[in-house]
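**Student:** Sequence isn't available, so here's the structure alone:
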């Protein structure tokens, strides 16, 4: 790597640490650490939300899948930005009705009680660690492909910087660095795509050189395989803790709605850019590991000076997602587990200190997870099975329909978790036998149990009222 490019990368890391240091001065309490004082207007919300969900999976993962399978995976995965726009129109504005809420658990407790809060906190923390591990693996992949150091060392260096600024600066640091990182990815990754397309002879030459299946909607996927991926991305990361925190950070419903909706639209464009880079890499570097498509193109196709900036933007994509999940995991643990069930009388100052310590410990756990993960997208899909089949359905029903039944929510979460676990890790290959993924089976079980228990509770409640009358 040329010294000029290395200088640009080091400068980027220094800026992130300085932002974290300056943000620490603005963090006077837990609300600042968790939701930045509820003062994030929609342009900033759009930038930080887009930077958060366009991480290693949306960049290197998308490009790697396009390298192997063409645009088909992009079309299936586009369910997530579509879900983000839907959430922005109908759900995110409603979240501002919950005064002083910092987490998904706060809202679940409002509707379903303390047991639902505890279950939500546990699932939220584990889910965030899984996603964070995928981003840590992506950081290591970038360092290995471009700088030449081994993946494990790259994970430790990149995540060390994320841990430093997010631990001392909380949500203020996360949001400010996200805006910087968003501006970098919005400029430099499209530029990388255009340079790559130009080097292979233009868009027409790219289309002519690759099989038609690389440009079809379903590619070589069966209907059931395509549907499984579509549903995994539609449900697996929708309204997860860091994205819900973004809506809660907005000053009002209008800012939450616009920020979410615009971020979803930008996500569709970004998915196309990442996938196209993957197709360019098929022609330029046909023998590489698919997940290395983006960093390899950056290393070999870009001129000296620009390589360092684009590398920094690629790391920005990944690190912006990592810092968001890191902050959310720490806030969820303290707000949904520690304070309600371990030390209800904890002071705000001590709560802030604990959030910082937990932030650090969770980051270390995610690094360990990343050292054993094999694929960025596989790590993401595995983590998705911890969210949609457990928390998503009761959460959405609570926000949209104002439902209140603790038994139905807790039973649905447990049923979704058990069914998904049996489907994914049980003794029988149920996905192969049925064509239904574990995530979909878990969501269906969650919905069925929630509706059944809710209706039963209402019937029992109605009978009790009649008996008393």
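**Tutor:** Happy to help now that I have it. Everything numeric in this text was worked out from a predicted model, so none of it was measured.
**Student:** Only C-alpha atoms from now on, for both contacts and neighbour counts.
**Tutor:** Noted.
**Student:** Now tell me what touches stretch 445-453 from outside.
**Tutor:** Here stretch 445-453 makes contact (Cα atoms under 8 Å, 6 or more residues apart in numbering) with 389-390, 393-394, 407-409, 411-416, 419.
**Student:** between those residues, which is nearest residue 50?
**Tutor:** Distance ranking of the contacts of stretch 445-453 against residue 50, using Cα to Cα, places residue 393 first at 23.4 Å.
**Student:** quick revisit: closest to residue 294 out of the contacts of stretch 445-453?
**Tutor:** After measuring the contacts of stretch 445-453 against residue 294 - Cα to Cα - the closest member comes out as residue 389, at 32.0 Å.
**Student:** One more to weigh against that first structure:
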């Protein structure tokens, strides 16, 4: 194992150990003494933890891989309208749903979303509860499994560790702190993970701009490509031309934001805040973080293309390749010494944080 790999591994191991410790800490604080404590943390989340845990659990690895990958290949239109739709959906979910759900769930004593449906609509036979639970199981089992898969893929590509062994180890860590500490542990680790994700974004932006040759170079490269900086055109990396981005496509892309109103792992945060009056603070924190983080992620896609033009990383031609732009930049960063390899490890821990924050909340 090289010095760079040791530095990266050290940063990731410290991060994973911290997640397990959080679970252990809350298990000692009595997180599993009652169903209300385990599933909703006794409804005592602060506004910061509520906001950041909700958004970290939502973004998943899409924020650090999918969104930069789209921007890298096709410019800002597709990524930009998606980000706008998600930002609007985030804000409206906090504005319209949060206080009502918090108030009604307390009034009827519900601690899960399926439980809420049955109690709120006085379903004595619990038919609504069963339907909601089945829907969650059907769609969340593969989603959560994909999070475990991402952990295995990351360790396999970085260190050559057996894919299945890495996946199982990642699953043990995530399930471990989730089971030990319950909702409070998951929400606290999500807060930490949102911080790690933010640090990863900032590091890659500055390193990428430096490697590309400066901000002016990044902008000049973007301007030189047809439709790359347009909100009504898509750049075609294969032909070098552009295609129109019509009104129907814009509305379809923005419709991503509608999904927020039905995501149980986000809705539970509304139910768990200590006071409904603090939801306004949470809404502001969540909305600002989402807007800034998605803007920076799109910017990383643009920067990544300029770094490719220097020959420091490959020029990607497909979405599966372009989604690895942050991993490639982190690998490039790790080659500058042990200290930078540790910093690169923090960036890669940010990718893990995206994956784990979603998987633990879904669990």
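**Tutor:** Nice, I can see it. Nothing here was measured: the structure is a model prediction, and the numbers come from that model.
**Student:** so what number do they get for TM-score?
**Tutor:** Here the superposed chains carry a TM-score of 0.82, computed using TM-score structural alignment, normalised by the length of structure 2; 325 aligned residues with a Cα RMSD of 2.1 Å.
**Student:** returning to that earlier point: of the contacts of stretch 445-453 of structure 1, keep whichever come out buried.
**Tutor:** When those are checked for burial by 16 or more other Cα atoms under 10 Å, the buried set is 389-390, 393-394, 407-409, 411-416, 419.
**Student:** about what we covered before: from the contacts of stretch 445-453 of structure 1, which land in helices?
**Tutor:** Counting by DSSP state H, the contacts of stretch 445-453 of structure 1 place 393-394, 407-409, 411-416, 419 in helices.
**Student:** Let me know the closest of those residues to residue 383 of structure 1.
**Tutor:** Closest approach to residue 383 of structure 1 among these (Cα to Cα): residue 416, at 14.1 Å.
**Student:** Residue 442 is in contact with the closest one, correct?
**Tutor:** Yes: if you go by Cα atoms under 8 Å, residue 416 of structure 1 and residue 442 touch, sitting 4.3 Å apart.
**Student:** Just send the contacts of stretch 445-453 of structure 1 back as TSV, with distance to residue 34 of structure 1 too.
**Tutor:** Below are the contacts of stretch 445-453 of structure 1 laid out as TSV (distance: Cα to Cα, whole Å):
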residue	distance to residue 34 of structure 1
389	25
390	23
393	24
394	23
407	29
408	29
409	25
411	29
412	28
413	25
414	27
415	30
416	28
419	33
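**Student:** Widest-spaced pair of the residues you listed?
**Tutor:** 407 and 419 (17.9 Å).
**Student:** rewinding a little: ok, the ones in helices among the contacts of stretch 445-453 of structure 1 vs residue 28 of structure 1, which is closest?
**Tutor:** Ranked by distance to residue 28 of structure 1 (Cα to Cα), these are led by residue 394 at 33.3 Å.
**Student:** What residues does the closest one make contact with?
**Tutor:** Applying Cα under 8 Å, 6+ apart to residue 394 of structure 1 gives the contacts 409, 412-413, 450.
**Student:** Residue 113 of structure 1 now?
**Tutor:** By Cα under 8 Å, 6+ apart, the contact list for residue 113 of structure 1 reads residue 406.
**Student:** any idea how far residue 212 of structure 1 is from it?
**Tutor:** Here the distance between residue 113 of structure 1 and residue 212 of structure 1 works out to 53 Å (Cα to Cα, to the nearest Å).
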